[in-house]
Structures are given as structure tokens and as C-alpha cells.
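Asker: turn this into a model:
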Amino acid sequence: MPTNKQQHLDNRPEGEAVASNFKLVTSETPALKDNEVLVRHHYLSLDPYMRGRMNDSKSYAQPQPLGQVMQGGTAGEVVESRHPKFAVGDKVVGFGGWQEYSVVDASQPGMLRKVDTTHVPLSYYLGAVGMPGVTAWYGLVKIIAPKSGDTLVVSAASGAVGSAFGALAKARGCRVVGIAGGPDKCKYVTDELGFDACIDYRQHPDAKSMSQALKEACPNGIDGYFENVGGYILDAVLSRMNAFGRIALCGMIAGYDGQPLPMTNPSILLISRLKIEGFIVSEHMEVWPEALQELGGLAASGKLRPRESIAQGIESAPEAFLGLLKGRNFGKQLVKLI
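Answerer: Take a look at the predicted model:
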């Protein structure tokens, strides 16, 4: 059996996460039992939610255990199988974690899913046509529920979730405005993703300035907002929401290092009769087939053209992850192992 390099969570961060929170470990892959499959990972997914799980605190998911493989999505191929429905060479996605190989009990529902790479690249199944894409779909379709002509805003617009949100919203006839960091990301959001406008938050570093930029980009107000960031950006968006607007609360990356994110003027929620709903996409597995079908079609047709930031090798995972938390990535952050 092959040797397997893994990244473990060695200790919990105190404030900002650092590379020394992780430890590179080498182990042997065990022999397969009945119904098990050995997967060689081609790509590891790095996602902002992982930062919250590094803390030993109350959250929607159990903390990442110390001394074990960092958990996360993976895409790869079957290299050995003792399960009748999986053959050597099958391309699959799963939750194999930060390691080169994983042994998966394929008899457990949802542990491993075969994917077709004829028209959609394997890596897309960890981003646009995977969990981030379904996250965008659920927030848009089930919470914001837009009508054609609505004005929608999404923060972190150039990332894996934001880019999928834009394609899905444009397909429904909406005006879509993104918020992203830096001129290159904003240019990509408008020129390649087809957003109607994009606001560079680095040019608008406080709620007053951001609110004015939103007023110019959204002259008819904001009907729906997909939130990935929190902090002053949320304050600014709230000040521009139309009555009966809807907010899908997906992430609060501005507060992932543990500091609280106070809301400056929560009375707006009442004054504008806003609906705000937080959600975790893994709790809504019933929508995944419908969402993935639409996302796959958009990707195959070129209407969804996601960017990817790709780090090379298992050793690069911690630094790539820390860069993601600081917005250094451009699009979906992956680690390529093969």
C-alpha cells in the first residue's frame, strides 16, 4: 500500500491562525476491507469555514480534532476498490481531508460520488459544481428567491461561492452587483463573470464610503444580499436594502479569528422589515441534485467560468489556507497533488 502524507491540526490557534498550527505527517495506508475504496486525491479543497472549525468553541459543526487529518473536500480517482459500484479509474469527489490518499467506506451514503469529467473539469466539482456552487444556489433560490429585475449584491464576489451566485442570478434576469478586493478581481467579476457592477472594498474601507458606492451601483436599492463577510460591509448593505429585502447569511469571514462583529444599526432590520436567514448547505442535501444539474450546465456551456488558485503539493496546504483567509487567492483555492 502507498505511503500517505497528511496535514494534521497540531494545536489550536490563539487569535490569528498560523502555519505552526499544522503538522505534516507520513503514514501507511491500510489494506482495504470489504466495501472500501482507496482514493488517490488529485485536488484538496480549501474553504473559509475550516478556520472556524479549528477553534474549540460552540458552532454549527464539531471542532476539528487535534492530531487528526484536517477535514475537507477532495476530488480524485479510485486506485483500488472492494466495492461493486466503484471501479479503478473512476473519478470521484468526497470528504477525504488534507492527505494524498483516503480509504472510504463506499457503502455509507454520500461518502463518495462519481463524477463525469467529459465536459466539466475534475477540479470544478470542489468549487462551482460542488459545495460552494450549491451554497450559492441554496442562498439564492431558497432564501433570496428573486424575481426578474431584482437587484442583488454578493460579497466575496470573485470567489467560488460568489462567482456561482452571479451566474445563477444572471440566469434569472437579475441585476447583480459584486463586492471584491482589488481592481483585478473587480475586472474579472464584470468582464468574465458578467456582473453588472463590482465595488472594490479596498477603495471603500468604512461603512459610509461603502454605502455611497452601493447607492451608485444600486440606484433602485438592494432586494437581496448574499453575505460572506460581515463587519462594516454588512452595515453598509443594510443601509441600502429595500423594504422586505432578503439576506442569505452564509459566512462571516471578517470574524473568523474570534473577535465579535457588532452590528452598528440593527433597527434597520425592523424598519425595512428584512428577512435574514443563516444556513449551512450540508443540512440541505435534498437540493444538491437539482443545484448540481443547473451548475454543471452553466459550467459546460461557458456561462459559469470560475477562476482557481492552485497551490502545488500537500506541503503547501497550510500557507495556501492562510492566504485564503487574507484574500490572497483569486477564485476557488485548491491544492493540486498530482
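
Asker: all contacts plus neighbour counts: C-alpha atoms, from now on.
Answerer: Noted.

Asker: centre-most residue in the protein?
Answerer: P132 (3.9 Å; C-alpha atoms, centre = their mean).

Asker: okay, and that residue sits in which element?
Answerer: helix 131-138 (DSSP states H and E).

Asker: for T264, same thing?
Answerer: With DSSP H and E as the criterion, the answer for T264 is that it lies in no helix or strand.

Asker: for it, which non-adjacent residue is closest in space?
Answerer: D235 (6.4 Å; C-alpha to C-alpha, 6 or more residues apart in numbering).

Asker: my reading is that the one you found lies in a helix. Confirm?
Answerer: Yes: D235 forms part of a helix when assessed by DSSP: H, G, I helix; E, B strand; the rest coil.

Asker: for the comparison step, fold the sequence that follows:
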Amino acid sequence: MATHTQILFVNRPKPGKLDPSFVFKSVSKPRPKASDLKDGEILVKNLYLSFDAAMRAWMGELKTYRDPLQIGQVMEGRSASIVLASKHSAHKPGDRIVGSFDWQQYTIVQPDNPKYGLESVPDGVSLKDVQYVAGMTALTAYFGLIDVGGASKGKVVVVSGAAGATGSMVGQIAKCLGCRVIGIAGGPDKCKMLVDQLGFDAAIDYKVDRREFTKRVNEVIGRRGYDVYFDNTGGMILEVLMNRMALRGRIVVCGSISAYEGTQDPRFALATGNLIPTRGRIEGFLVTDYIDRFPQALTHIVSWYKDGKIKPLQTTVPG
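Answerer: Okay, the predicted model is just below:
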């Protein structure tokens, strides 16, 4: 009997850096076959699986914007895949698709079931690049920056977690809009990459002591302050940035990596006093709030990608 690999979620991560050997387990299971298909189903081969920062929140015990993962289940996630067999009128073998097909080599999918979030891969986008260019992190960056943050030409945009999937896309979209872009990342190599490869105007290394980080923030952002801060980290970085907001500036709360990893200083308390004189706004959001506008956003992002204005930033690990 032919088998395939599934990745199970077997332990909730401990505070600190995630240990894959503790959290996940690889198992062999009978492989789904074309003969197993029922009417309205397709068989897909999953080629590229996404691993996004938000997944860390799913692994905890508490409900966030969704229910937590259950111990022993197949790890959830989106995949760039190819259709191998079909009993669905809208799909044929060879079609390139993305969807929530979980961490396994093969999946039987019901395309009409919204839980899979199935989408066709846009023409001109490779399967390798589609998770970055047209995935949930790209859509999160787009709507958070433009709809929540109100970014537009000439504004100053700061983004933390800038070397990650969402943060790097935020910065590149902001450049496409004509903004001045400042990225915050960990270490000189990442900061150099943001400027040299992705075209950020400046980058700030947060892996220094707080006094030095604050000094650097003040120097780079300048007296006027920023118009939009896209926050992926929370913690100390957010606390420092609260004090550099321009008049009617906005803070877009997307993630809290410092809390996911258990590294947030327990003494941290958000000082909101600066919101009053600046008439500032701090707002969280979920990308699923904009699901009816996904096609519109993808049209813009894919166009920028084809024009060479957005460069995929991803790490591919053979599995």
C-alpha cells in the first residue's frame, strides 16, 4: 500500500524559540488515491507548505481569533498544490491551486467547501512564490497598511518584524505606494537586506539595549514622526514607537511575536498618553474582515510582482 507523510501537532510549544522536534511528529499514513474520490472532490499534491508567525498563536491553549489546535491533529496550514485527479467540473488535472490543505503530501479536497479557502494560482506567479505574493500574509499586509493604516504617497511608514513574510510585504507595498519606509529587524544582516534588496529607505536593528534603540529610532524617523506604524511584535518596540507618532498617526496592530514566544517583558505597559496630543489611533484587525475584496487586492499585488516591484522573501526548507 502506498503511503504519504503527515505532520502531526503533538505538543504545545514551551516559552522561547519553537522546537520543531518537540511540537511536531512525522507519520506515514495510507496515501489517498484517485479511486477514493467522490463526486465534487479533487485529489491534490501539496508542494509548498506555509509556516507563518500567526500559527504560533494557534498552538497555545487559549482561543484567540480562532480555536486552538488540538493535540494529535494534522498541522493546519495553507499549501501551494497541483491537482492530480478530479471529479469536480471546475477543476482538472494539472491545475495550480492554493488552499488550507494541511501539512501532508496529498489531500482529498471539496473545492466548494469554504473551509479550504481554495484559490487558483494567478497567471505569471510560480507555485514557489505564490504563498508570498498571493497568500494570507500578502493580503494581511495590503489591508492592514492601506485600509487600517491609511498609507498613501508621501507618508512615513514604519514596520516591525520587517524581515518576516508580512513585514517585508508591508514595506514593499508601501514603497509601491510612494511612501518613505523604515523597517525594524533583528541584526545588521537583516537590516542591510531590507535596504539593499527590498528597497527600504532605512532599517533599525532592535537587538541593542533600549537606550540605543530609542536613540536610533529618534534619529531615523526624525522630529515629525511617522504616519503609520505596522506592528508585528508588540513589547518594547511598540512602547518606544508610541512616542514617535506624527499628528493623526496610526498604529496598525497585526501581531505580537514577543508574546507568542513568551519573551515580552512582564513589566511592559502600553503608555497611551501620546495618542491625545497627536490625535492618534491604534487599531487591530483580521484579514478575514476583507474576504470579499481579496480579488481586488491580489490584482494590485500580482501586478506589482510582475513589474518587479515586489521581490519574494522566503526560506524554502525541503521536507
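
Asker: what TM-score do the two superposed chains give?
Answerer: The pair, once superposed, lands on a TM-score of 0.92 when counted by TM-score structural alignment, normalised by the length of the second structure; 310 aligned residues with a C-alpha RMSD of 1.8 Å.

Asker: ok, back up a step: what's the match for the residue nearest to T264 of the first structure in the second structure?
Answerer: Residue correspondence to the second structure (TM-score structural alignment): D235 of the first structure is matched to E239.

Asker: kindly report the same for E77 of the first structure.
Answerer: E77 of the first structure maps onto I82 in the second structure, by TM-score structural alignment.

Asker: who are the contact partners of its match?
Answerer: By C-alpha atoms under 8 Å, 6 or more residues apart in numbering, I82 of the second structure lies in contact with 44-47, 93-97.

Asker: mean shift between the host helix or strand of it and the first structure?
Answerer: Element membership for I82 of the second structure, per DSSP H and E: strand 79-86. Its matched residues in the first structure lie on average 0.7 Å from strand 79-86 of the second structure after superposition (mean C-alpha distance after the TM-score superposition for the first structure).

Asker: could you check stretch 240-254 of the first structure and say which residues are buried?
Answerer: For stretch 240-254 of the first structure, a neighbour-count test (16 or more other C-alpha atoms under 10 Å) marks 240-243, 245-254 as buried.

Asker: now swap in stretch 212-226 of the second structure and tell me
Answerer: Quick answer for stretch 212-226 of the second structure (16+ other C-alpha under 10 Å): 213-214, 216-218, 221, 225-226.

Asker: can you give me the end-to-end distance of stretch 90-97 of the first structure?
Answerer: 19 Å (C-alpha to C-alpha, to the nearest Å).

Asker: for that stretch, grab the matching residue range in the second structure.
Answerer: Against the second structure, stretch 90-97 of the first structure falls on residues 95-102 (TM-score structural alignment).

Asker: and the contacts of the matching stretch?
Answerer: 46, 74-83, 107, 109, 115-121, 127, 131.

Asker: now, those residues that are in strands?
Answerer: Using DSSP state E, the members of the contacts of stretch 95-102 of the second structure that fall within strands are 46, 79-83, 107, 109, 119-120.

Asker: leaving out chain neighbours, which residue sits closest to the match of E77 of the first structure?
Answerer: I82 of the second structure's closest residue in space is R96 (C-alpha to C-alpha, 6+ apart), at 4.7 Å.

Asker: could you count how many residues lie near that neighbour?
Answerer: 21 (other C-alpha atoms under 10 Å).

Asker: ok, E61 of the second structure touching P68?
Answerer: Yes: the criterion here is C-alpha atoms under 8 Å, and E61 of the second structure meets it with P68 at 6.0 Å.

Asker: which of the two has more neighbours?
Answerer: P68 (16 against 12).

Asker: which residues touch the residue nearest to T264 of the first structure?
Answerer: 207, 263-265.

Asker: and G296 of the first structure, what's its match in the second structure?
Answerer: Looks like G296 of the first structure aligns to V302 there (TM-score structural alignment).

Asker: quick one on the thing from earlier: pull out the buried residues from the ones in strands among the contacts of stretch 95-102 of the second structure.
Answerer: By 16+ other C-alpha under 10 Å, those give 46, 79-83, 107, 109, 119 as buried.

Asker: tell me which of these is nearest to H4 of the second structure?
Answerer: T107 (10.0 Å; C-alpha to C-alpha).

Asker: how far away is that closest one from I82 of the second structure?
Answerer: From T107 of the second structure to I82 of the second structure the distance is 10 Å (C-alpha to C-alpha).

Asker: now for the two: what residues contact both?
Answerer: Common neighbours of T107 of the second structure and I82 (C-alpha under 8 Å, 6+ apart) are 44-46.

Asker: adding distance to V10 of the second structure, write these out as CSV.
Answerer: Converted to CSV, these look like this (distance: C-alpha to C-alpha, whole Å):
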residue, distance to V10 of the second structure
V44, 25
K45, 24
N46, 21
